[in-house]
Structure formats: structure tokens, C-alpha cells
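Asks: here is my input, please return the structure:
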Amino acid sequence: MPWVIAIMMFLTVLAAAAGLGLGTAASSLDEDTGTRATVQIVEPNPDRREAQARAALAVLEGQEGVESVRRIGSEEMEALLEPWLGPGGLEGDLPIPAMIEVDLSPAAYARLESLRAAVTEVAPSARVDDNAQWLAPLAGLIRALRWLAGALVLLMIGATAATVVLAARASLDTHRSTIEVLHLMGATDVQVARLFQRRIALDALFGGIVGLIAASLVLLVIGARVGALGSDLLGSAHLPVLSWAVLVALPVFGVALATVVARATILRALGRML
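Replies: A predicted model of the protein is given here:
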């Protein structure tokens, strides 16, 4: 049973870590793009594009609820487009739209349509994009995966409880004659149950620690590989200290669950024996 519980705990920790990491990624996504908009000045003529960009900046800075306005510089635009266009892709006459990032308060975000109208009035070539709208499918996928991870954790907890029940019944059948002798000597069902639950608790503790260590090593390796990718989205799915505390607490919960289930199973079986 200890090795079966170790496998169960290994899978439970991985599923819980996935759910916690996705929760961190969802929170980071909401903080970064929840009330942020992007203004693009799509104008081929560079002079008119620059004039409209300055006019849009002036309008945005004067709007109520606009917390910050930042125009993306040419060097940053080149760095963003280089993976697709190559190092020399921007040396020609390719028109690059002017980009402006706008951080809004929740009240201003609710009035995004009026903000869009004010910007397009002074900059006809402007296009105001709602970042949260573009990322809504990704946010929905993250929520679905979080629910899936939670369901897997619950299934693994149920499977662990079923494993303890089967192990307790098998152990009880193996030591039936010894239990009868203990009853003849005056031992109560509670005293007999304590012997079984202590043994099962130790097995569950050993299996839980082994499963936690194995899962932690896997998570550390995956974290190092994800960090090497340099992806901001994947990097946001990290595990803070509180999440690691939850993962460490899972073996303790597993021991408590195994003890309670073993005690209930043994007492019920002993009651039927008499």
C-alpha cells in the first residue's frame, strides 16, 4: 500500500500544482490586461501618422480614469516584430503603426466606447483594441483547465480512500484469528482499530513523502524548462510560496484521510464480525 499511495500522492501533487499554477497565471493575466487597451494608429503616411499619434496621446491624457498612457517606441516595436520579419525586415519602407498602451481604471474601462469615440475623432486612423476581449478565449481555457485539475485532485483523493479501504479489509482478513484471540483477552474494537490505523497511517506517511518528493523534483525540472523558454505567459504560471505550502500540506491531509478511513472501515468490519 505505501507505494500505491506514493503514486496517488505523486499524481495528486502534480494536478494540484497545475491548478495552482493556472490560478497564478489567470491572476497575472487579469492584472496585466484586465483594464488595459491598445491604440494603434494605422496610417501609411508617416507625417499624418505622427500627428494623429500626438493628438491621440493628448486626448487620452486628458480623459478621466486614464491611469497611464505610454507610447511604444520604435526600438521596442522593432524588437516585437523581429521574430516575424527578421533582423532586416524593418529597414525598408514598411509602414509600422504607432502603438499606445493605455491603463484604465475600472470605471473608465466601462466607458471604453466613449473613449474610443474621443480618440477616433482626433485620429481617424486609430483603432482602439480591448486587450481583455482578445484574450477572453485564453482566459476561458485557463478556467476550464483549473476545473479539470480540481476534478483530478478530487478523483485522486477518492481513489486513495478506496485504496485504504481495500488495504484495511485485506489486513483484517489476514489477521482475523489474531483479532479473535485479542477479543478473548478483553481487547475492545477501538483498541484493535488503533493498531490497524497506526500501521496504515505510517504507510500513508511514507507514501505521501515519497510522492511529494518525486512530484517536487518533476515540478522543479518543468519550471527550469519553462524559464528557459523566456515566455511571459508560461512564466506567469509559477508557484508562489503559499502554493508550495499547500502542496506540502497534501501528504499531511493524506495521512489524516487514511487514518479516518481506516478507523471507520475497521470498526465497521469488527462490528459485523461479532
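Asks: please make it C-alpha for all contacts and neighbour counts, starting now.
Replies: Fine.
Asks: all helices of the chain, in order?
Replies: Assigned helices in the chain, in chain order: 2-33, 46-62, 74-85, 106-110, 112-122, 131-134, 136-174, 176-184, 189-229, 232-235, 241-273 (criterion: DSSP state H).
Asks: so which of those is the most packed in?
Replies: Mean neighbour count (mean count of other C-alpha atoms under 10 Å) peaks for helix 2-33 among these, with a mean of 21.
Asks: can the helices of the chain go into a markdown table with extra columns for distance to P95?
Replies: Converted to a markdown table, the helices of the chain look like this (distance: least, C-alpha to C-alpha, whole Å):
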| stretch | distance to P95 |
| --- | --- |
| helix 2-33 | 26 |
| helix 46-62 | 8 |
| helix 74-85 | 12 |
| helix 106-110 | 30 |
| helix 112-122 | 20 |
| helix 131-134 | 23 |
| helix 136-174 | 29 |
| helix 176-184 | 85 |
| helix 189-229 | 30 |
| helix 232-235 | 27 |
| helix 241-273 | 46 |
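Asks: what sits against the nearest residue to P124 once chain neighbours are set aside?
Replies: The spatially closest residue to P124, leaving aside those adjacent along the chain, is Q52, at 7.8 Å (C-alpha to C-alpha, 6 or more residues apart in numbering). Under the criterion of C-alpha atoms under 8 Å, 6 or more residues apart in numbering, the neighbours of Q52 are I41, V122, A123, P124, S125, A126.
Asks: also V210?
Replies: A6, F10.
Asks: returning to that earlier point: for the contacts of Q52, which two are the farthest from each other?
Replies: Within these, I41 and V122 form the most distant pair, 11.1 Å apart (C-alpha to C-alpha).
Asks: hmm, A15 is touching R146, no?
Replies: No: applying C-alpha atoms under 8 Å as the test, A15 and R146 come out as separate, 9.3 Å apart.
Asks: run this one through as well so I can compare:
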Amino acid sequence: MIFPFSATPAERRLLTEGRLSGPMPWVIAIMMFLTVLAAASGLALANAARNVTGGIANRITVQIVEANPDLREEQTRAAMAALAAMDGVSHVARVPDEEIDRLIEPFLGTAAEEEGIPVPTMIDADLSEALHAQLGEVEADIAAVAPAARVDDHAQFLAPLAGLIRSLSWLALGLVLLIGSALAASVILAARAALNTHRSTIEVLHLMGATDIQIARLFQRRIALDALFGGAVGFLSAVIVLLLLGQRIGAVGSELLGSASLPWTAWLVLFVLPLAGAVLATLVARFTVIGVLRKML
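Replies: Down below sits the predicted model:
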């Protein structure tokens, strides 16, 4: 039995089970807290990388840089019509002039147009992956109807960012593995310490004919309960922190930060982590105890 949570009263009296008094459950709680945070960071970053490469990266911005306002407006309408007529363009929208004014206000002030400084118009368009691969042809078609147009590809400046996000997600996965290894090491130390503490009891059990498997079941049950309690405490603490961080990120209102969210599948993965930690702790305790008991014979 891997999870012998049920035990007879006699078996429970053989080993004390002060789960709240010992350090083991609290060590596991701290490790589970860090594990959930690292895993959530990795999953959120992976989701952000998918959103960046799959959605925002296929977006282009067309700027109509023309000093003559009438000609600029004419070319803007022509460029929007050309984009709307292309197969693979899912969305075409002109950036409001008020938003452009807010973008240039820190640099040119509030009266750039009145002072004779030409302000270009901007058009956002979402392309399919197939059409984005033919961006040169798209630029040529736009230039044919709007010679003053300049096409900015979001993928050019998002590619390094997407690479950084992927690297950070792999780093988060590495942290999860390292913390899992530290959890296994702490369980080994705790199991060995428990065996040394109850050495006399173990010798009596051996003399009475108890097998190594029966004795190991007593220790693994104790460690499994400690791991479940500590894992639950660490998981709930991490969930509270994640919810608070999610509220702060949502208040920022950034599209890029908003893409680093946790889908429901990621929450399922996080929910499994405490159970996986308990399974890992129990298996490590079982093999550790059996190995030590065989050397004691």
C-alpha cells in the first residue's frame, strides 16, 4: 500500500503523530508554496508567449506620414480599403486621433497640429499567419494606393520579448524540479531521523516477526499525512498570493501583462501539485525506510 492512511489503534500508538508540532509539515508547506508560485509563473509566462506569438505578433501598424492633411486622409482611407479587401485580414481599425495625441503629448506637447507639425495617421490590422508570411506583398499593395504609408511589423520587436518569456518559463520549470528534489531530500532526512528515534521500537517489532514492509508502512503513513497537511497549507497560501497579484495586474490595464494570465487548465495543474508532492514524499519515505531497515538486519 502506498497511502496507508487507515491504521489500527495499536499501529498508531507505535509512532507518535504530532503533525503540528514537528518541523516536517512546515518545511513541506514552505516548499509547496514556492513550488506553486514557480509553476504558476512558468504557466503564465508560457501562456503569454503563446498569446504574443499567436495574436499580437501577427499585427501590423500602418502609418501614413504625409504633411498635406487632405492627402493624408485620402491615403488613409485607401490603405484601409486595401487592407480590408485582402484575404487573411481579420481586423482593420484606425487608431483614433485622440489616442495618437496622447501618445505624442509627452514629446511634442498638446498643440502639435496647430504648430504645423504633421501628425501621421495610424491603422492597426490583424493578419493571418499565412498572410503575415507574405508581408512584403502586403507592403507593396499598400504602397500602391498610399505612397506615404510605412508598415511596422510587431513581430520584429516582439520576437526578442517572446524569446525572453520562453526562457523565463523554462527557468520556472527548472525551479520546480529543484524544489521537488529538495523536498525529496528533506523527506529522506526526516525518515532517517525518525528511524533513529524509534530504533528500539523497530528492534522489538523485528523480534516479534514484523516484516520491513509492515514497519515501513507505519513511517510512510506518518510522512504522507505530514506531506498532505503541509502541501495544503502551502497551496492555499500560494493561491491567495496569486489572486492578489492577479488583481494588481488587472488594475494596470496592460495588454501585454494581461496576456500573462492563468487559464483554467493551469489551475488544474496547480491543484495537482500538493497531491503530487504527497505521492513523492510517500514513495521516497517508503524506499528510504526499507533501504535502512534492510541494513539494520
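Asks: just give the TM-score of the two.
Replies: Once superposed, chain against chain, the TM-score is 0.93 (TM-score structural alignment, normalised by the length of the first structure); 273 aligned residues with a C-alpha RMSD of 1.8 Å.
Asks: picking that back up, indicate which one of the helices of the first structure is closest to D93 of the first structure.
Replies: Nearest to D93 of the first structure, of those and by C-alpha to C-alpha, is helix 46-62 at 10.3 Å.
Asks: which bit of the second structure covers that closest one?
Replies: Aligned by TM-score structural alignment, helix 46-62 of the first structure falls on residues 69-85 of the second structure.
Asks: distance from the matching stretch to the middle of the chain?
Replies: 41 Å (C-alpha atoms, centre = their mean, to the nearest Å).
Asks: cool, stretch 189-208 of the second structure as well?
Replies: With C-alpha atoms, centre = their mean, you get 42 Å for stretch 189-208 of the second structure.
Asks: and stretch 258-273 of the first structure, by the same measure?
Replies: 37 Å.
Asks: once aligned to the second structure, how far is it on average?
Replies: In this overlay with the second structure, the average offset of stretch 258-273 of the first structure from its partner residues is 0.7 Å by mean C-alpha distance after the TM-score superposition for the first structure.
Asks: distance of whatever residue of the second structure lines up with Q133 of the first structure from I123 of the second structure?
Replies: If you follow Q133 of the first structure across to the second structure using TM-score structural alignment, you land on Q156. Computed as C-alpha to C-alpha, to the nearest Å, the Q156 of the second structure to I123 of the second structure distance reads 17 Å.
Asks: over to M208 of the second structure?
Replies: From M208 of the second structure to I123 of the second structure the distance is 84 Å (C-alpha to C-alpha).
Asks: neighbour count winner among these two?
Replies: Legend: neighbour count by other C-alpha atoms under 10 Å for M208 of the second structure and I123, higher for I123 (21 against 9).
Asks: which residue, neighbours along the chain excluded, lies closest to the equivalent of the more buried one over in the first structure?
Replies: Alignment note: I123 of the second structure maps to I100 in the first structure; criterion TM-score structural alignment. Leaving out its chain neighbours, the residue that sits closest to I100 of the first structure by C-alpha to C-alpha, 6+ apart is R71, at 4.2 Å.
Asks: which position in the second structure aligns with that neighbour?
Replies: So, by TM-score structural alignment, R71 of the first structure is matched to R94.
Asks: quick one, what contacts its match?
Replies: Contacts of R94 of the second structure (C-alpha under 8 Å, 6+ apart): M80, T121, M122, I123, D124.
Asks: who's in contact with V66 of the first structure?
Replies: L60, V102, D103, L104, S105, A108.
Asks: ok, the residue lying closest to the second one once chain neighbours are set aside - how many residues close by?
Replies: Computed as C-alpha to C-alpha, 6+ apart, the closest residue to V102 of the first structure that is not its neighbour in sequence is V69, at 4.7 Å. For V69 of the first structure, the neighbour count with other C-alpha under 10 Å is 17.
Asks: against A161 of the first structure, how distant is V69 of the first structure?
Replies: 55 Å.
Asks: mean deviation, stretch 194-204 of the first structure versus the second structure?
Replies: Per aligned residue, stretch 194-204 of the first structure averages 0.3 Å (mean C-alpha distance after the TM-score superposition for the first structure).
Asks: the second structure: matching residues for that stretch?
Replies: Using TM-score structural alignment, stretch 194-204 of the first structure pairs with 217-227 in the second structure.
Asks: that stretch: how far from the chain's middle?
Replies: Worked out by C-alpha atoms, centre = their mean, stretch 217-227 of the second structure lies 31 Å from the chain centre.
Asks: and for stretch 211-227 of the first structure?
Replies: On C-alpha atoms, centre = their mean, the centre of stretch 211-227 of the first structure falls 15 Å from the chain's centre.
Asks: same deal with stretch 185-192 of the first structure?
Replies: 48 Å.
Asks: what does stretch 101-114 of the second structure give?
Replies: Counting by C-alpha atoms, centre = their mean, stretch 101-114 of the second structure comes out at 38 Å from the chain centroid.
Asks: contacts for that stretch?
Replies: P118, V119.
Asks: distance across it, terminal residue to terminal residue?
Replies: 12 Å.
Asks: next one: stretch 102-122 of the first structure
Replies: 17 Å.
Asks: residues in contact with the aligned residue in the first structure for A184 of the second structure?
Replies: In the first structure, A184 of the second structure lines up with A161, judged by TM-score structural alignment. Applying C-alpha under 8 Å, 6+ apart to A161 of the first structure gives the contacts L257, A258, V261.
Asks: switch those residues over to CSV; also include distance to A79 of the first structure.
Replies: Compiled in CSV, these are given as follows (distance: C-alpha to C-alpha, whole Å):
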residue, distance to A79 of the first structure
L257, 53
A258, 55
V261, 58
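Asks: re earlier: my read is that the residue nearest to V102 of the first structure contacts M99, right?
Replies: No: using C-alpha under 8 Å, V69 of the first structure makes no contact with M99, being 10.7 Å away.
Asks: what's the match for T201 of the second structure in the first structure?
Replies: Aligned partner of T201 of the second structure by TM-score structural alignment: T178.
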